[in-house]
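K.L.:
Fold the following and give me the result.
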Amino acid sequence: MSVPRKDQIIGVIGPAGFGGSYLCVELIRRGHAVIGLSRNPESFGTCHGYTPRQLDIESASIEDLARNFSDIDVLVSQYGPHTQGAGALQYMPYIEVVRKLILAVKLTNIKYFVFVGGAGSLLVPTTHECLADHPSFFLSYRQQMAESDAHVRYMEERLGPIGDGLRVYRNARLAVKSGTASSTDLQTIETYEDNIRNNDRASDYIKAGRAALLFFEGNTSFPWTFVSPSPLYRPGARTGSYEITIDHLPLKGERIDKDSILSGRLTGISSADLAMAIVDEIESPKLLHKHWTASADLSNDIAYPCYVTANEI
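P.N.:
Reported below is the predicted structural model:
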């Protein structure tokens, strides 16, 4: 496939959302012309190199989508319920949108379709399970999120009550670490973790993101790459460095056993670093027809905003 040039047009579905806004900033800073496609693309702001194009991805027909994509060279989909929580969009509507996007892309001359999915489709090393199906994922995920003040702040800003509960859980865990835990703290941890074990399962949205990969795998009828952000994906600094892994979830440290393989070992990446990885792939494609993830250093635990705007450029 040809390498996109700086004079080509990059379309971003969801330009004002969490991942999409950081991606637009990265693209425009590198000199790319960006068309933002969503119901409210103007909320990203105004700057040279950015053109808002109002489009309701969910209600548009395949023909409407193709018409709006007709002048775009590279299309990046950051489509998802980024401001409403993981359960806001159900299984079938999500799958239907992905199906329409692919069919619309195939009606155009788009040179590369970059689809940003979820971490749930990543395979756990040494097993045949994907992350969304692994029995210890959700507990490990909440425990590691609670280790980071920046991640808890992100959850509070983006998800409201879910983030508030995570803050209480984090404070109780910190009290245990400092040796000052009360009986209330211990009960908070027990109740929170029991609830995760008994009730926290893959939502319809996570399952839909996992299933969406099946539209792509083995399909060479259009030029695509499928990006699954690593699990501890949050706003953060642009470190300028990341690692790419194909299909599998990269894990930190040494494996202990099958049941605890994820405990304390989940990796992540900042929205700024993932944006850099995606733009690097757009500028120099190496992962055509691949499902991949990127992970990076998250030791900087300073909270960053969920969404950025053209003012950041």
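
K.L.:
going forward, measure contacts between C-alpha atoms and count neighbours the same way
P.N.:
Fine.

K.L.:
thought Ala104 was touching Asn68?
P.N.:
No. In this structure, Ala104 sits apart from Asn68 without contact. The criterion is C-alpha atoms under 8 Å, and the distance is 9.4 Å.

K.L.:
Between the two, which is the more surrounded one?
P.N.:
When neighbours are counted by other C-alpha atoms under 10 Å, Ala104 comes out ahead of the other of Ala104 and Asn68, with 21 against 18.

K.L.:
could you measure that one against Thr267, distance?
P.N.:
Relative to Thr267, Ala104 is positioned 34 Å away (criterion: C-alpha to C-alpha, to the nearest Å).

K.L.:
Same check on Thr51?
P.N.:
The separation that Thr51 has from Thr267, given C-alpha to C-alpha, amounts to 34 Å.

K.L.:
Same drill for those two, tell me which one is more crowded.
P.N.:
Set side by side, Thr51 and Thr267 give different neighbour counts by other C-alpha under 10 Å, the larger being at Thr267 (22 against 18).

K.L.:
Please tell me how far that one sits from Leu65.
P.N.:
Distance, Thr267 to Leu65, by C-alpha to C-alpha: 35 Å.

K.L.:
repeat for Val168
P.N.:
Val168 sits 44 Å away from Leu65, going by C-alpha to C-alpha.

K.L.:
Could you check which of these two has the larger neighbour count?
P.N.:
Leu65 (23 against 17).

K.L.:
Without its sequence neighbours, what residue ends up closest to that one?
P.N.:
In space, not counting the residues next to it along the chain, Leu65 is nearest to Ala104; the distance is 5.8 Å by C-alpha to C-alpha, 6 or more residues apart in numbering.

K.L.:
For the host helix or strand of the one you found, buried residues please.
P.N.:
Mapping Ala104 onto the secondary structure by DSSP states H and E places it in helix 91-106. By 16 or more other C-alpha atoms under 10 Å, the buried positions in helix 91-106 come out as 91, 94-95, 97-98, 100-105.

K.L.:
Ok, stretch 129-145 next?
P.N.:
Neighbour-count burial for stretch 129-145, counted by 16+ other C-alpha under 10 Å, picks out 130-134, 136-145.

K.L.:
One more, please, to line up against the first structure:
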Amino acid sequence: MNIALIGATGFIGSRLLTELTRRGHKVTAIVRNPEKVPAGAGISARKGDVFDRDGLSALLAGHDAVISAVHFSASDAATLLAAVKQSGVTRYLVVGGAGSLEVAPGVKLFDTKEFPAIYLDEARKGGAFLDLLKAETALDWTFLSPSALIQPGERTGKFRLGKDQLLVDANGNSAISAEDYAIALVDELEKPAHSRQRFTVGY
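P.N.:
Below you'll find the model as predicted:
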């Protein structure tokens, strides 16, 4: 497929770029600094501004799907959604956060006293982005939340999927490697199973 990847040099975006090209997809890497995009077969680096609706829309047009891997606090949800819709691309996958996952009925992770204050603004904006998507009818969207802890690690391909509840293992830990997160998102791209839904991945 021909994929537009917004934020391709970031923590998650770089793993997605690797996973996509590993599977033979063509990727337009849309970033602020194209010179930071690694050279590789099927990779085209383009300079883009997530706050420029018209400019971003022009970069997205003609692709089979758009993947957004930008921080919610470093972008504007309404502008991103408008750019995707204006581009004519209907398939939209979003790198989400864990904060809006439920840890108990009606209780989100970012509502707990243990949630780190430093991540609260980003987490709440991610939850607001998800709420916007849930009201969206023009796009075939998917929002993938990681587990509570996502960090560099191994590409194992062994993980569990969930929906709106935080996944924890037998020891009470909630974690996923960035590499395995990328597998889960590209799997969803290739074989959609969560159309207009949020889902999560963890060990």
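
K.L.:
Can you give the structural similarity as a TM-score?
P.N.:
Put the two chains on top of each other and the TM-score (TM-score structural alignment, normalised by the length of structure 2) is 0.93; 203 aligned residues with a C-alpha RMSD of 1.7 Å.

K.L.:
what's the burial count for the aligned partner of Ser57 of structure 2 in structure 1?
P.N.:
Under the alignment (TM-score structural alignment), Ser57 of structure 2 pairs with Ala66 in structure 1. Taking other C-alpha under 10 Å as the neighbour definition, Ala66 of structure 1 ends up with a count of 23.

K.L.:
Spatially nearest residue to Ala66 of structure 1 (excluding sequence neighbours)?
P.N.:
Nearest in space to Ala66 of structure 1, with sequence neighbours left out and distances taken as C-alpha to C-alpha, 6+ apart, is Ala104 at 4.6 Å.

K.L.:
Please tell me how far the counterpart of the one you found in structure 2 sits from Glu102 of structure 2.
P.N.:
In the superposition onto structure 2, Ala104 of structure 1 corresponds to Ala83 when matched by TM-score structural alignment. For Ala83 of structure 2, the distance to Glu102 of structure 2 under the criterion C-alpha to C-alpha works out to 30 Å.

K.L.:
Please apply the same query to Ala184 of structure 2.
P.N.:
For Ala184 of structure 2, the distance to Glu102 of structure 2 under the criterion C-alpha to C-alpha works out to 20 Å.

K.L.:
between those two, who's got more neighbours?
P.N.:
For the pair Ala184 of structure 2 and Glu102, the greater number of neighbours falls to Ala184 (23 against 18), based on other C-alpha under 10 Å.

K.L.:
residue contacts, the counterpart of that one in structure 1?
P.N.:
When structure 1 is aligned by TM-score structural alignment, the residue opposite Ala184 of structure 2 is Ala277. Contacts here follow C-alpha atoms under 8 Å, 6 or more residues apart in numbering; on that basis Ala277 of structure 1 touches 242, 294.

K.L.:
Ala58 of structure 2 now?
P.N.:
For Ala58 of structure 2, the contact set (C-alpha under 8 Å, 6+ apart) comprises Ser87.

K.L.:
In three-state terms, label it for me.
P.N.:
Here Ala58 of structure 2 is helix, with the state taken from DSSP: H, G, I helix; E, B strand; the rest coil.

K.L.:
And the counterpart of Leu17 of structure 2 in structure 1, how far from Asn68 of structure 1?
P.N.:
Residue pairing (TM-score structural alignment): Leu17 of structure 2 is matched to Cys24 of structure 1. When C-alpha to C-alpha is applied, the distance between Cys24 of structure 1 and Asn68 of structure 1 equals 18 Å.

K.L.:
against structure 1, where does the longest helix anywhere in structure 2 fall?
P.N.:
Looking only at structure 2 and at elements set by DSSP state H, the helix with the highest residue count is helix 120-134. Counting by TM-score structural alignment, helix 120-134 of structure 2 pairs with residues 203-217 of structure 1.

K.L.:
Now do stretch 154-173 of structure 2: distance from first to last residue.
P.N.:
Taking C-alpha to C-alpha, the first and last residues of stretch 154-173 of structure 2 lie 17 Å apart.

K.L.:
how far does it sit from the chain's center?
P.N.:
A distance of 17 Å separates the centroid of the chain from that of stretch 154-173 of structure 2, by C-alpha atoms, centre = their mean, to the nearest Å.

K.L.:
Okay, buried residues for it please.
P.N.:
Those buried within stretch 154-173 of structure 2 under the rule 16+ other C-alpha under 10 Å are 163-168.

K.L.:
again with stretch 25-34 of structure 1
P.N.:
Using 16+ other C-alpha under 10 Å as the burial criterion, the residues of stretch 25-34 of structure 1 that qualify are 25-28, 32-34.

K.L.:
same thing with stretch 46-65 of structure 2?
P.N.:
In stretch 46-65 of structure 2, counting by 16+ other C-alpha under 10 Å, buried: 46, 48, 50-51, 53-54, 56-57, 59-61, 63-65.

K.L.:
residue in structure 1 matching Leu109 of structure 2?
P.N.:
Residue correspondence to structure 1 (TM-score structural alignment): Leu109 of structure 2 is matched to Leu131.

K.L.:
no no, Ile30 of structure 2
P.N.:
When the structures are aligned by TM-score structural alignment, the residue of structure 1 matched to Ile30 of structure 2 is Leu37.

K.L.:
where's that match, which helix or strand?
P.N.:
Under the criterion of DSSP H and E, Leu37 of structure 1 resides in strand 33-38.

K.L.:
repeat for Val70 of structure 2
P.N.:
Here Val70 of structure 2 is covered by no helix or strand, with elements defined by DSSP H and E.

K.L.:
which ones are touching the nearest residue to it once chain neighbours are set aside?
P.N.:
Counting by C-alpha to C-alpha, 6+ apart, Gly7 is the residue found nearest to Val70 of structure 2 once chain neighbours are left out, at 5.3 Å. With C-alpha under 8 Å, 6+ apart as the criterion, the residues that contact Gly7 of structure 2 are 13, 29-31, 68-70.
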